[in-house]
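Asks: all I have is the shape, not the residue letters:
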């Protein structure tokens, strides 16, 4: 909700009034409509940021319309628009999706992030990790136009009790939002990556 209201409160009162009406209509339609997209349409009458906000919320309510509650959260978490350059709601997976007690007692995961995020420990607020080093390297240095010189791949070891969801595809591991790292180090920084000709 903090992420949502930071975006919502950045708009003026006139647009907020428009957004309120649109969001209420989306909520009602998501609960009652058998064909959500026919009852609620995209908003295209505002600025780029206003349109982006409403259309991102449309995508979320549309997902609520077609999925069961837990599946909707999962589907929004892995939505194709999540993690792109535009704004999109943040979904927190707040409890385990499955039982992962049969996984190894400790698991090593990787994440591409900024050096600042590592130094101030804010990376610990991030749920999305991967068991694949190359995937983390891709997110660190080749996605979204980040300043590569400020990027690192970190590795941490966590207990299997901190695993809330293991997703296929990118070998993503979604961790407890309050996970406790058993160890954490920088695995690769820009200088190492550049020296080795990896970027």
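Replies: Everything's here; your move. Treat the numbers as computed from the prediction; the structure is a model and nothing was measured. Numbers count the residues shown, from 1 in each chain.
Asks: C-alpha only now, for contacts and for neighbours.
Replies: Fine.
Asks: so residue 184, which of the three states?
Replies: Secondary structure state of residue 184, per DSSP: H, G, I helix; E, B strand; the rest coil, is strand.
Asks: put this next to the first one:
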């Protein structure tokens, strides 16, 4: 068992101020040995301190480039988190949006997952019910423990289910769900993915598998 633990001050900031999903974070953090964890803890504590004290975060905190590729990418991701925290402490909503849509996530790198637990605006003027799609693993559909990102565009869901990423596509599906406007956490503005972020505890009115991988392949061959 690891003897090195994340400092409480850093844990509190990541969990409560940045609203990072800690299970996802610790899956990465705990993949490192204690020697690197000790180094990471020292750097994270310093990043937290400087992010709250300084307006010139880039000048006061250095990138970490002395570890393995995975260690360096982890610290690079955390540097970006604290840089955004430094810039956007006065706007919690903007901080969540910027971290949630960070470019590293779209480019396939590891980056902390942000949980948007409350609506970022009022969406009561939207239709009371509407249809959304999500590309995911079959296990996610079976468990009904859905992640937050959905899309109103079926073709986008197909790409996320069967094209993007390096995974076992045969175990992927497109899910179709009918949801309420009170389930919306954020309608992402200016995006080609037509993304709608749903609240973590939402419960769809209806949900079903719209497309399996076999059906997708058959449709491509027609």
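Replies: Sure, I can see it. Computed from a predicted structure; not experimentally measured.
Asks: quick one: TM-score?
Replies: The TM-score (TM-score structural alignment, normalised by the length of the first structure) is 0.92; 197 aligned residues with a C-alpha RMSD of 1.6 Å.
Asks: how near is the residue opposite residue 161 of the first structure in the second structure once aligned to residue 130 of the second structure?
Replies: Under the alignment (TM-score structural alignment), residue 161 of the first structure pairs with residue 182 in the second structure. Going from residue 182 of the second structure to residue 130 of the second structure by C-alpha to C-alpha, to the nearest Å gives 11 Å.
Asks: these two: which has the busier surroundings?
Replies: residue 182 (16 against 13; other C-alpha atoms under 10 Å).
Asks: do you know how far the more buried one is from residue 53 of the second structure?
Replies: For residue 182 of the second structure relative to residue 53 of the second structure (C-alpha to C-alpha), the value is 38 Å.
Asks: just the strands in the second structure please.
Replies: 129-137, 149-151, 172-180, 184-187, 195-198, 206-212 (DSSP state E).
Asks: quick one: contacts for residue 144 of the first structure?
Replies: 84-85 (C-alpha atoms under 8 Å, 6 or more residues apart in numbering).
Asks: map it onto the second structure.
Replies: Match for residue 144 of the first structure (TM-score structural alignment): residue 165.
Asks: what does residue 35 of the first structure give?
Replies: Match for residue 35 of the first structure (TM-score structural alignment): residue 56.
Asks: how deep is its match tucked in, by neighbour count?
Replies: Using other C-alpha under 10 Å: residue 56 of the second structure sits among 13 other residues.
Asks: how far away is it from residue 166 of the second structure?
Replies: 38 Å.
Asks: with residue 210 of the second structure instead?
Replies: In terms of C-alpha to C-alpha, residue 210 of the second structure sits 22 Å off from residue 166 of the second structure.
Asks: who has more neighbours out of the two?
Replies: residue 210 (17 against 8).
Asks: residues in contact with the alignment partner in the first structure of that one?
Replies: Using TM-score structural alignment, the partner of residue 210 of the second structure in the first structure is residue 187. Neighbour list for residue 187 of the first structure: 152-155 [criterion: C-alpha under 8 Å, 6+ apart].
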